[in-house]
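*Asks:* could you look at this predicted model? Sequence included:
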Amino acid sequence: MHDTALRSWGDSFRAFIHPRVITMLFMGLSAGIPILLIFSTLSIWLREAGVERSTVTYFSWAALGYSFKFVWAPLIDRLPFPILHGALGRRRSWLIIAQCAIIGAILWMGFTDPTENLTTMAFAAVALGFASATQDIVIDAYRIEAADTDLQAMMSSAYIGGYRIGMIVAGAGALTIAGLFEAEGSYEPIAWTIAYGCMALAMGIGVITTLIIREPTVNRTDSKYFHKTSDYGRFLLMFALTVIAFIIANIYASDLTEPLKTALVENGMIDGLAGFIAGFLKLAISVAAAILFAWLTTRIGVTPTGMVQETYVAPVKDFIDRYGKAAIVVLALIGVYRIADIVMGVMANVFYTDLGFSKEEIAAVSKTFGLFMTIAGSFLGGLLSVRYGVVRILFLGALLSAITNILFAIMAHLGPNTIMFAGVIMADNLSGGLATTAFIAYLSGLTNISFTAMQYAIFSSIMTLFPKILAGFSGSVVDALGYSWFFIGTALIGIPVLYLVVLAGRLMTQNTAEKAAHAAAITEDG
């Protein structure tokens, strides 16, 4: 397997106190706060305000920006933000803008009473999702550019640790603050205003960190096109028109996909599969319409063809050129590496409840104890990756993730055994944190500094797409086979991942050797 040489334990532990690593702890906290303010914390607020359960679930769509951030990631890579770019640099200027937008969106939500204006709350939640996804794009790019490959694993572990701490702040922290300002069983909007106001204040940690840190020094290929204000304006116009085309197509595609879903169900297909097919077709139509519109605007001269190619095509071409035949295997590995975790994870809370554990036990063991185990696993993953190399720990993480799913199958036969529950959660979350840290470091090493934000955004989208699609059928599989066989199945589908890790490592080593031989041949000829 392609990897770096072994390092001493002293070097590994010293990486913990590297300034860039400490920086990523605070950046991770800044990234972890917004996500729960859209999901679980907001859900509790809306239910307390009397919003229907079906309406509450729609608010999860506010975070769709996380899945489609690769669409505007090139803008972050290519467009210097006016005025601030000269004062702070490319990454720090976009970070400040994103963080200020997050603070503004959190305050917008905090000062909106969902009982009076649910639509305004929806717009504020969407704004928070978009701003938070933008911050993630910039942080990912900063992390990759701020340190050498050798330090990426520890940077990733610090980021994950900070992210989980941010989730604690926005989850338990926000709920505790809201509880202090309202009576038991009553709904007081001011309590949630104060809670969200405190979360906006907590985002100040990210702002202060951004102002203190130094801009990464990188040798980036400058754009051939983004030099004049008119160029920026034309490109943003094309982007805005394409987004509008996507939204309009998505709305009208329902006229086609809803009858299709009904017809499929009437002909015996399960509702979940019919909904997936209809939803996938709706998304495909919308994406096709957006691509067609982008092509048309380019053809009529709204945006130069070279500008679009440099922004969207060049990052993909660069990746294929650098890795050759290994590129397909690497992309396949990215697409399935987290499959065992994600497919199993979607049924975890339902499993705990069906097994007979109380909400209090689930909260204490899975959410609180498990969260600290994930943080511990992430730092262990960073330490071991620095010591033994990222690819070795990538393999170990995939192996442990598959093995721990077998523990869930055993747990299904034991009933609500709290000791077993804690042991399984410890093993699962430690291995999950370790695997995620190694995986993020691996993805970071695949990017080209010239296209950092775009390439990493593509990788991070690919890594959850197929597993999440497959996870949508988890409930049907459990109904058909039971929990034990379901968990054994999730362990088995993790086995091919081990082969892909080995194969990708071998091909990348071969690719590196071929490039070195080619360079040597050119030198001799010269």
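*Replies:* Structure's in. What do you need? Numbers count the residues shown, from 1 in each chain.

*Asks:* going forward, measure contacts and count neighbours with C-alpha atoms only.
*Replies:* Will do.

*Asks:* ok, residue 209 - contacts?
*Replies:* 23, 26, 27 (CA atoms under 8 Å, 6 or more residues apart in numbering).

*Asks:* just those residues: which are in strands?
*Replies:* Of the contacts of residue 209, none are assigned to strands by DSSP state E.

*Asks:* next, count neighbours for residue 309.
*Replies:* Using other CA atoms under 10 Å, the number of residues around residue 309 comes to 12.

*Asks:* same check on residue 509?
*Replies:* Applying other CA under 10 Å, I find that residue 509 has 15 neighbouring residues.

*Asks:* against residue 374, how distant is it?
*Replies:* Per CA to CA, to the nearest Å, residue 509 is found 31 Å from residue 374.

*Asks:* near the closest residue to residue 147 other than its chain neighbours, how many other residues are there?
*Replies:* With CA to CA, 6 or more residues apart in numbering as the criterion, residue 147 has its nearest non-adjacent residue at 7.2 Å, and that residue is residue 20. Neighbourhood size, residue 20 [other CA under 10 Å]: 20.

*Asks:* this is the comparison structure:
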Amino acid sequence: MSPPVAPYSGMPAIRDRYAAIFRSLADRRHVLMLVFGFSSGLPFLLVFGTLSAWLREAGVSRTEIGLLSWVALAYSFKFVWAPAVDGLDPPLLARWLGRRRAWMMLAQCGVAAGLIGVAMSDPAVFLPGLIGFALLVALASATQDVAVDGWRINAAPQDGQAMLAAIYQLGYRLALLCSGAGALYIADFVDWRSAYLAMAVLMLVGMAGVLAAPRLAEDTAPSRQRSWRATIGEAIVEPFTDLARRKGSSLILILALIALYRLPDFVAGVMANPLYIDMGFSKSEIASVSKVFGVWVGIAGAFVGGVAAARFSVMPCLVFGGVAAAASNLMFAWLAVRGHDLTLLTLSISLDNFASGFAGSVLIAYMSGLTSPTMAATQYALLSSLYALPGKFVGGASGLLADKVGYPWFFICTALVGAPIALLSLAVWRLERRAARARRLPERSPEPEADAAREGAG
């Protein structure tokens, strides 16, 4: 008599997996991550796109506005002071809030103070003063990013990082909506000073989140006072050595993947607004489609990326996200050939923002999984700086390439970067599967072989 066939349990397992995903949305940490994402995203445009509009309106030359972009290096080199955020307690605040939250509160106060300083400045009278306050905002904002990333990585296990990353992206993009379209609307109806003062007030949202957040175990770890005397080289080498020890030779491919993964977005993004202007789109059309509608599409992409990574694991989603984000640039090549077409503009921005949001969430989850809990903030700052630096440097030459080959071929070239991204993603995925299989495989025992030899002899 044949044994009874066990009922197929795949559907209940899938149903339980999705139920767990949606139950997790009510987790207190996810609400806090939404707040921290908002607080991290709010200052970004206020020292770049939004500030550039104010400076240009005040008569500042394009050359001076371009030089102001060097303020972005604060975000790219945040790994230099990330060890201090990982291992040192801010005086007074750390005793009250714990290390992570103390750094977040200190950075948020710095951002608010810098925004107030920018609001009270007049670029037409004394531009260096305004740039100095903008630099304070960028430095404090980059420090906040380090502290928030450390808190996020320590607040949940690896299988919970994808959803946290998606919710962080949601908060971040909502903040971009406020500091982009919101600030421009306030400046249009009132003035620039009121716009920046309003953004400074919105930093209270992040401060409230800090006060509501629980204190993590890492917040009470002994402070590594040695770091005050450590050189910059030591601060960078120690976390990198830990990564190399855990990942071995596969770290080379991993770093190459991270460096290239968002390159098409960074390079194409520099030429996106010039393309819209040259195609004859009005500023209102660009603002409505890109700054408002596009943000919500990006939020949807970030959520889908987080849910997909939680459901299917990070690596297959990393392959899909990298290829989709690069391929979406082909839509801009089509737009450059087609010309002024509002429907095609909307479709292009929709596909690009959705793919970028998806890829961004998955990459955050992947990089978070590479870090060690004891050096989470430092290692994540190193990895996130790596993925941002190539795009910023190569993006500076994007105008030269666009002038030489024209918009259609420029965006086709950026899309072709998706090919090596796909190959690197597949190679890293294969290495990860091999490493996981090696961890699960028990050591072989000689007894079965001996038994087989005895049976053969008999």
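*Replies:* Thanks, I have the structure now. Keep in mind it's a predicted model, so treat the numbers as computed, not measured.

*Asks:* circling back to that earlier point, what does the residue nearest to residue 147 of the first structure correspond to in the second structure?
*Replies:* In the second structure, the residue paired with residue 20 of the first structure is residue 29, using TM-score structural alignment.

*Asks:* which helices and strands does the host helix or strand of residue 399 of the first structure pack with?
*Replies:* In this assignment (DSSP states H and E), residue 399 of the first structure forms part of helix 390-414. Using 3 or more CA pairs under 8 Å, 6 or more residues apart in numbering; DSSP states H and E as the contact test, the elements touching helix 390-414 of the first structure are helix 339-355, helix 370-388, helix 418-446, helix 483-492, helix 495-525.

*Asks:* which residue numbers in the second structure does the first one align to?
*Replies:* Using TM-score structural alignment, helix 339-355 of the first structure corresponds to residues 263-279 of the second structure.

*Asks:* repeat for the second one
*Replies:* Under TM-score structural alignment, the match for helix 370-388 of the first structure in the second structure covers residues 294-312.

*Asks:* ok, average deviation of the matching stretch from the first structure?
*Replies:* Its aligned residues in the first structure lie a mean 1.1 Å from stretch 294-312 of the second structure after superposition (mean CA distance after the TM-score superposition for the first structure).

*Asks:* residues near the residue nearest to residue 381 of the first structure when sequence neighbours are not counted, how many?
*Replies:* In space, residue 381 of the first structure comes closest to residue 434 once its chain neighbours are excluded; the distance is 4.0 Å by CA to CA, 6+ apart. Neighbours of residue 434 of the first structure under the rule other CA under 10 Å: 31.

*Asks:* contact partners for the corresponding residue of the second structure for residue 434 of the first structure?
*Replies:* In the second structure, residue 434 of the first structure lines up with residue 358, judged by TM-score structural alignment. By CA under 8 Å, 6+ apart, the residues touching residue 358 of the second structure are 298, 301, 302, 303, 304, 305, 306, 321.

*Asks:* ok, now which ones touch the first one?
*Replies:* In other words, residue 298 of the second structure. Residue 298 of the second structure neighbours (CA under 8 Å, 6+ apart): 173, 350, 353, 354, 355, 356, 357, 358.

*Asks:* 6 Å - rerun?
*Replies:* Contacts for residue 298 of the second structure were tallied using CA atoms under 6 Å, 6 or more residues apart in numbering; they are 353, 354, 357.

*Asks:* would you turn these into JSON lines with neighbour count and distance to residue 19 of the second structure?
*Replies:* Output for the contacts of residue 298 of the second structure, formatted as JSON lines (neighbours: other CA atoms under 10 Å; distance: CA to CA, whole Å):
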{"residue": "353", "neighbour count": "26", "distance to residue 19 of the second structure": "27"}
{"residue": "354", "neighbour count": "27", "distance to residue 19 of the second structure": "24"}
{"residue": "357", "neighbour count": "30", "distance to residue 19 of the second structure": "23"}
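
*Asks:* map residue 112 of the second structure onto the first structure.
*Replies:* Match for residue 112 of the second structure (TM-score structural alignment): residue 103.

*Asks:* what helix or strand is its match on?
*Replies:* helix 90-110.

*Asks:* so what touches that helix?
*Replies:* Against helix 90-110 of the first structure from outside (CA under 6 Å, 6+ apart): 80, 84, 85, 121, 124, 128, 131, 135, 193, 196, 200.

*Asks:* so how much does it differ from the second structure once superposed?
*Replies:* Helix 90-110 of the first structure sits 1.0 Å off on average (mean CA distance after the TM-score superposition for the first structure).
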